[in-house]
Structures are given as C-alpha cells and as structure tokens.
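> predicted coordinates and the sequence they were generated for:
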Amino acid sequence: MSRTILGLLLTISTTLAAELVLPSELFSPQVAQKVLATANTVQNPAKYPQWTDRDKGTWQFFSPDTWTSGFFPTTLYALNERLSICPTDELKATDWLGLAQTWSSAEVPLETKTTTGHDVGFLSFPFIEELKVHSNNQTAQTAVNSFANELAARFDPIVGCTRSWDTTDPTDFTVIIDNMMNLEVLFQSANLTGNHTLIDIATSHADKTLVNHLRPDGSSYHVVEYNSTTGKVIKQRTAQGYADNSTWSRGQAWGIFGFANMFKHTQNLTYLETSRHMAQYFLTNLPGDGIVPWDFNAPLDPPRPADSSAAMIAANGLLLLSQGELSLSPANKSGSDFYIDSAIQIIANMTTLAWRPEWQSLLANGTVNNPALNNLTGIVYGDYYFVKNANDLVSLGIATCNGSLTGSTPSSPSASVSGSGSIPSASSTDGVRTSSGAARSVQGRISGLAVAVAVLGGLVL
C-alpha cells in the first residue's frame, strides 16, 4: 500500500474532524406512532399506502397489485426488529409482528397472479422478513419461491437480463436500474431450494447492468432497451429523470445498494468496485447544501425538487457498502468509516429538510415521478429506508437506541475541503423549504475524500 496515499487519507480524516450528529427524529416516538396509526387504518378491500398528497401529507392508498405494496408491511417488520434491539415501553405496547403478518396477507394471492412484472422482488420483501423470524413458515417460503420463479421466467439468455417493463413490441426488451433490487429474491429462493440457476440469472443480470447501465464516470442510465433477437443495446434513456444523459438520483441509489448487495452474496470484487464507483458519483455530485436532488443534472432554475426517498435508499446502500469494505482481507476500515459517515450526513441533512411531525408519512420532500409532476410528497419506500437506516446503525454498533453515536466510528471530516468546481452549488433543491444550518454541507468534505478512499480501496485489494 502506498504510504503517500494512506498518509493523505489519514491526514484529511484527522485534520478535518468535526462533530457528526444523528438526527433525533430517527428514534422519535413519533416513528412508531405514525406507522401504528397507518396500520390501524381499515382498508376494505385491502389497499396499501404509496405516497401522500402534497398539502397535508395524507396517505394515498392503492391495490395490493402495485409494485410498492410490500414496503409498508416490511416497515412493520422493521419496527418488530426495532422492538428486539431497542425494547422501549412504547414499542412493547404493540404487536408489530402480528400487524406485519396481517398486512402481508393481502399479497399472498399475488404469488400466482400479479401485473407488477419484475417488481415481484419488492413484493417479496415482507415474506423474506417473515422467514427471518419464522424460518419454517411455509406460506412465506412459498411466496418467496413463487416470486423468484416469476422473476426468473422474465430472464432472456440472449439479452442476459430479466425483463423489466413489458412492451407491445416483443423484440423490445426493457431493463431499468431499479431491477438490481429485485435480484435479492433470487438469492433468497436459491437458499431455500438449492436452485443455483437463480443465482446464475442474478449474476448475469448484474453483469449486463454493469456494462450497459453505467457510464465511465459512475453515473447511470435509468433505462436500457435491448433487441431481444440479437441482445444488442438499442437505446439508453430515462423515464423518470431529467434527460436521457442525466442521472436520476433514485436510480443511482438503487445501483449503489444493488451492487453492494451482489457483493454480499457473491464476494465478487467487481460488484464492490461498481458500488464504490456509483457511490463516488452520488457523493461528489451532491449540491452545496447536501440535499439529494431528484436528478443530479436537472437545472437549478426553476428549483429542482429533492428526493428524500433517494437519500434514504442511498444512505442504506452506503451502510451496506461499508460492511463490504470491512469484509475484505485486509479490511478497508478507512473506506468503511467513510461510507458510514457519508450515510449519517445524508440522513441528517435530509431529515432536517423533510421531517414533518404533522404528516402521516415520516418524511416529506419525496419525488415519485417528477416528469409526471408527482413530487414534494411522502413516499412509503422512503419511510421504510428511514426506519431501516436507524435499525442498521444500532445493529452495526454505530448508534445507540437513544440516537447517539457510540464512538466506534471516526470523527467526520468537515465541509472545509473544497469540492470540484464543476459540481453545481445551490442554496436549496426542493423549491419549497430550505435546510437549516443544522444540516451541514456534505458535498465539500466528500469530494475531497472520495477519490482517496477509492484509491485506498483499490490498493487494499
């Protein structure tokens, strides 16, 4: 390992030390109160929250056959996990597991009939969580295996991917970056059945995504269209981002998490390097206020909306990436600490911006689909990853249940390192509410460190 590079990284980390604070809202009693209030809402026939309105933060409900319907039951499982790791009297007063199982039940019929396509992976999340509690639950096992088989049936060996959206043209084979998240169900089912073909499908899909969705700078295309007859790329474009050549932040977040997860399952270093590359782009392209925009390349005038859901997904992906760094031999602890600190800073900045005590959702300032003018809302998957981030910080020994850091992470570099001049600066990205001084800028400190960490990671390997 180069002493010069190592010394540079340690010098930057030490010299720029600054206090890093978790937002108290992560462990606020309101988290459980709000989720419980939604869980107690009677929906007959069953419907699931997906996003809120923009004015009062009231949940809008949709049929179970919607790609997001697995997230609210999974949030209930997350609070059941919170009960085990942070057993407060308030959490003890609710049967979170029973609520989670009840809310998952309306998804069971989707095992054999669903229109969600590749998003069966997201639908499987609550059943995967159930198996963590009751590994022999036959209903959950059947659900996971059925969803995995449905996703596997969408695989085309010529293209090398699982099809995302269905199209009227059978030769048009569409794949979106989001599908990296759905690969988890293939691994879960393979563990249950021993069917290695499912792992082969997941690996092929990830390999093709790596080649055709990523640009040289680590940014990503949202959509890649293939010709199913030849397997060749027809077009690389966006559907929910600003432009075909721009970077939609939630897609970038899915990629950070998805490739870190692929490394977790396979120990293939290429996936770890890809997650690092995508994380570096995400972090170095944050604006001056550290607020995650809907699209990194969208114009600042008019103000571009933020996306709190992209922020929470990216933060969780960074925590997963940090664990990948620690699993190396020798462990890349400096890289791991860097990603942990970056995740905490993103969570802090976005919570300051988007926490709404009066809303039914935990967070506001989510962007579902900006081209369709669906923005500035609460989003169910943003809330789920908000809860999961807090759980993971405690489970990893980084934070305590009262929301303080344990001291096992290093001091966080401050914003005094200047970023690249090519990175745009903005006072606010959401167009409605600016972040307060408590949400410190993350862009500057990260742009100085990301390159050092990336180089260090490469030398460790």
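Perfect, thanks for sending it. Treat the numbers as computed from the prediction; the structure is a model and nothing was measured.
> C-alpha from now on. contacts and neighbour counts both.
Fine.
> could you pull up the residues touching the closest residue to L214 other than its chain neighbours?
Spatial nearest neighbour of L214, chain neighbours left out: S220 (4.5 Å); criterion: Cα to Cα, 6 or more residues apart in numbering. Each residue near S220 by Cα atoms under 8 Å, 6 or more residues apart in numbering is listed here: I177, H213, L214, T247, W248, G251, Q252, M278.
> H205 contacts R163, correct?
No - in this structure, H205 is not within contact of R163 by Cα atoms under 8 Å, at 9.6 Å.
> what about the helices in the stretch 251-400 of the chain?
269-284, 308-326, 333-354, 380-395 (DSSP state H, counting those that start in this stretch).
> which one of the ones you listed is the most hemmed in?
helix 308-326 (a mean of 27; mean count of other Cα atoms under 10 Å).
> same for that helix, what does it pack against?
helix 249-266, helix 269-284, helix 333-354, helix 380-395 (3 or more Cα pairs under 8 Å, 6 or more residues apart in numbering; DSSP states H and E).
> and these: which comes nearest D95?
Among the helices and strands packed on helix 308-326, the nearest to D95 by Cα to Cα is helix 380-395 (17.2 Å).
> another one to put next to it:
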Amino acid sequence: MRLEKKILMIVWAALGTSSLAHGQTEKLKLSKEFIQQQLDGAAKQIKVLDKETPKDKFPKTFENGKEVFSSSSWWCSGFYPGTLFYLYEGTKDQQLLQSAEDKLTYLEKEKNNKGTHDLGFMLFCSFGNALRLTGNTQKYEPVLTTGANSLASRYSQKTKTIRSWDHGAWDYPVIIDNMMNLEFLTQVSKVTGDKRYYDIAVTHAETTLKNHFRKDYSSYHVIDYDKNTGKVRSKKTHQGAFDESAWSRGQGWALYGYTMMYRETKKKEFLKQAQQIAKYILDNPNLPSDLIPYWDFDKDKIASSDKMYPNKDLRDVSAAALYASALLELSQYTKGTESTNYLDKAETMIKNLSQAPYLAAYGQNGGYILQHSVGALPLNSEVDVPLTYADYYYVEALVRYKRLLAGEPIIKEIVK
C-alpha cells in the first residue's frame, strides 16, 4: 500500500462509521421478525423477476402487463444487481449472490462510459456492493477505479460541477440526481488513495448547495450553467410539475446526497443542508399522512384544466423509499428529538411500504417488490408502475434497519 493511501485511510477511519449506532437499539419500533419477513418476502418476489430477465438485459419496469428491460447503458442498470446483493446480505441466499455476480458480467463494460454522469448508480450500487460483500478486490476494484475515472472526466473547472446530460438544448446541465453519484467518487478515493476523486465530489456538492436550492430548502431539478463562465443560465425542471415546483424524488436525491456527503466529509454545512431538506419534506402540508409522497409537492398548483396532468394525484413510492433510507442514516448524525423524529418517520415509511397498496403480492407486478412509482409524469414516462430503483432503496432501508437492530453501524463501506 502506498504511503499516501495509508495516510488517507487513517483520515477516513477517523471520519468513519464506528459511532453511527449510538445506543438507539432500544428505540427501534420495528422488530427483527418484521424486517426479516420483508427481506425474505422480497427475495422470494425478486426470484420471479430473475426468471424473466434475459442474461444480457436489466430490469427497468413492468408496464401494461409486460416486462420492460434495458441494456447496460441505461442509467438504472446497476440497481437490479445491487438489489440482489442487498437481498443476499439480508437473507444469505446463495442463489441471489450468484445471480448478482452473473449480471455484472454484462455491466462491466460501462466502466468505460464517459457519456453519462450516472456511473455511481450503474457501478457503485452494483460493483460497490459486490466488493463489499465478497472482498474480491482483484476482480472488482479495477472496475470501480476505471469507472470513477470515467465519471471524473465529466468534471469542469469552470462550473465546478460534474456535467449531467449531453442531450437537449442545455449548455451545461446539472441535475440534483447527480448528488447520488458522489459517493462513488469518495469511496474510490479511499480505495485508491487518490484525493482527486474526493475533491471533485466535495466541490460538486458545494456548488450544488449554492445554486440548486430555494430559500425554503426545496431543490430545483436542473441548473443550466454557462460552460465557459460557470455562471447559472437558468433553473428548470425536466420531471417535476413546473420549474418552481418541488419534484418529490428530486428532494429525495438531495436529502440522501447531503446526508451521505456529511458522512463522507464531516462538513457541518452538508449536515445542516440535509436537516433543512428533511424539514422541508417532513413538515410539508402536502405530504400525505402515510408519508408516501405525491410525485410533486406542488401538484395542487397545477390548473385543473391542464390536460398534461390528468393523474396529478399519483404517489411516488420510489421517493418514499429514498426518504426512508436517507432518514435512517440522518438519524445517526443527529441527537435528541430530532434524531428520534427522523427514525420514527423512516419506520413509518418502511412499515407502510411493506403492505398494500405499495407492496406487491407475490408473483404479481412482474416480480418487482414495490408498485405505484412515477418516473416522469410530464413526459408520460413510467407512470404508476414499479421501478427498479424503488426496490433498491426499499431493500437498502430494510438492510440498514437490520443493522441497527443488530447494534451495528448503519453504513458498511467497501473499504475494510
């Protein structure tokens, strides 16, 4: 191990997760039996999907009674193997581990894909979990390192961000979703000892904090920068109701992203941001009593005459799954009633997602675990269907909760 890597590993250990589980076990309301029942049921359900999935394809959704698959280049390709790895962790079912590792064979080539910012979703959710659970550094570290280098190639010194899209009429678009890919860079920084990845992630998070949020701490979806000057050209949406609306899953990307970046950096401004985003979500008058959000917090501001949104009252289960996983982690970095509130709300979300109408019956829903998610209502894309990333973050929340029940740190990193 190189000297600089050793030094960096010592620093990361000091910032690590050993203090995450700070005596909350007695406060937990969901039982070990309940969580294990959900994990076992999810594992049984996903085997239905596994049988339907071609070897070289990746589950995307189940729509109009038909399975919809993607190639490895689709931004969601890493979620399915990632879910299999999490379910293996939660059940120790060797069949799930084998299916997950087999799928990686067809995903590995995306390590060279420099045309997308979604490499964290694609590679870290999959190969990251593979490395963490198998310890096979020779097989999986090179994939992660190459992929992180591909992601870092999209960083601009002018905008101080990682470019999100290469399509459309944008000059230099950055979406709030991009916060989720930063964990990939910070973790590979630990693996390699190369601080460049860490620095890019931190700078992107700082720039996003400065430009992406309104005074009430809700997030815009898309910020378009001038690629030559780095100045903000416009603040827009692509999947929300309108430019000034708070798209529910976008708020989830922000909450999860800044919670994670506080864990990775211990920068107090990131923790404060996560707390304020959580407050916006949890105190929002348009959050339903079961805490499963509508697809946009401002859906009531859509005119009844607007024919573009005939189903504006749809819920987005994928956003709720994100909230639950993020709030579990955020509860570990806060104290007192605030921490208890985050934990309580996450438990309510997990409990409600684990039953009808959100949990699919065994053998139904194409083998997906959850139903009633919304991809992009303005685009009439993936409307009221199961989504592979909803399953991923739901199972992640279950696994995180299981760790809490065992008195373990909620986060287990790929670096041992």
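That came in fine, so what should we check first? For clarity, every value in this text was computed on a predicted model and none was experimentally measured.
> got a TM-score for the pair?
The TM-score (TM-score structural alignment, normalised by the length of structure 2) is 0.82; 364 aligned residues with a Cα RMSD of 2.4 Å.
> comparing H205 and R163 of structure 1, which residue is more hemmed in?
Neighbour count, other Cα atoms under 10 Å: between H205 of structure 1 and R163, R163 has more, with 26 against 23.
> the more buried one and F155 touch, don't they?
Yes - taking Cα under 8 Å as the definition, R163 of structure 1 is a contact partner of F155 at 6.2 Å.
> distance from the chain centre to the longest helix anywhere in structure 2, please.
Longest helix of structure 2, by residue count under DSSP state H: helix 32-52. With Cα atoms, centre = their mean, to the nearest Å as the basis, helix 32-52 of structure 2 stands 20 Å off its chain's centre.
> so what touches it?
Taking Cα under 8 Å, 6+ apart as the rule, helix 32-52 of structure 2 contacts 59, 67, 84, 87, 90-91, 96, 99, 354, 362-363, 366-369, 395, 398, 401-402, 405.
> re the thing from before, for the helices of the stretch 251-400 of structure 1, which one sits closest to Q188 of structure 1?
helix 308-326 (17.3 Å).
> taking helix 249-266 as reference, get the angle to that closest one.
30 degrees (axes from the mean of the first three to the mean of the last three Cα atoms, to 10 degrees).
> contacts only, for the residue nearest the centre of structure 1.
With distances taken as Cα atoms, centre = their mean, I313 lies nearest the centre of structure 1, 2.2 Å away. Going by Cα under 8 Å, 6+ apart, I313 of structure 1 touches R250, A253, W254, F257, G382, Y385.
> mean distance of the helix or strand hosting D224 of structure 2 to its aligned residues in structure 1, please.
D224 of structure 2 is part of strand 222-225 when elements are defined by DSSP states H and E. Average distance, strand 222-225 of structure 2 versus aligned residues of structure 1 after superposition (mean Cα distance after the TM-score superposition for structure 1): 0.4 Å.
> centre of the chain to that strand, how far?
Remark: strand 222-225 of structure 2 is offset 21 Å from the chain centroid, using Cα atoms, centre = their mean.
> so where in structure 1 does that strand end up aligned?
The alignment of strand 222-225 of structure 2 onto structure 1 (TM-score structural alignment) spans residues 223-226.
> re the thing from before, output the contacts of I313 of structure 1 as CSV; include the columns distance to T270 of structure 1.
Output for the contacts of I313 of structure 1, formatted as CSV (distance: Cα to Cα, whole Å):
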residue, distance to T270 of structure 1
R250, 22
A253, 18
W254, 17
F257, 14
G382, 28
Y385, 26
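> which two of these have the greatest separation?
F257 and G382 (14.1 Å).
> which SS state does P49 of structure 1 fall under?
strand (DSSP: H, G, I helix; E, B strand; the rest coil).
> now for the alignment partner in structure 2 of it: which residues touch it?
Superposed on structure 2 with TM-score structural alignment, P49 of structure 1 falls opposite P59. The contact partners of P59 of structure 2, taken as Cα under 8 Å, 6+ apart, are L49, T53, E67, V68, F69, S70, S77, Y80, T388.
> nearest to Y225 of structure 2, of the residues you listed?
Distance to Y225 of structure 2, by Cα to Cα, is smallest for S77 among these, at 27.8 Å.
> so what's that closest one up against?
Taking Cα under 8 Å, 6+ apart, one finds F58, P59, K60, S70, S71, L107, F121, M122 in contact with S77 of structure 2.
> buried ones among those residues?
By neighbour count, with 16 or more other Cα atoms under 10 Å, the contacts of S77 of structure 2 hold F58, P59, K60, L107, F121, M122 as buried.
> wait, the third one touches T388, no?
If I follow you right, that is K60 of structure 2. Yes - between K60 of structure 2 and T388 there is a contact at 5.7 Å, judged by Cα under 8 Å.
> overlap in contacts, those two.
Common contact partners of K60 of structure 2 and T388 (Cα under 8 Å, 6+ apart): C76.
> against V395 of structure 2, how distant is R263 of structure 2?
Per Cα to Cα, to the nearest Å, R263 of structure 2 is found 20 Å from V395 of structure 2.
> for S73 of structure 2, same thing?
Taken as Cα to Cα, the span from S73 of structure 2 to V395 of structure 2 is 23 Å.
> for S77 of structure 2, same thing?
16 Å.
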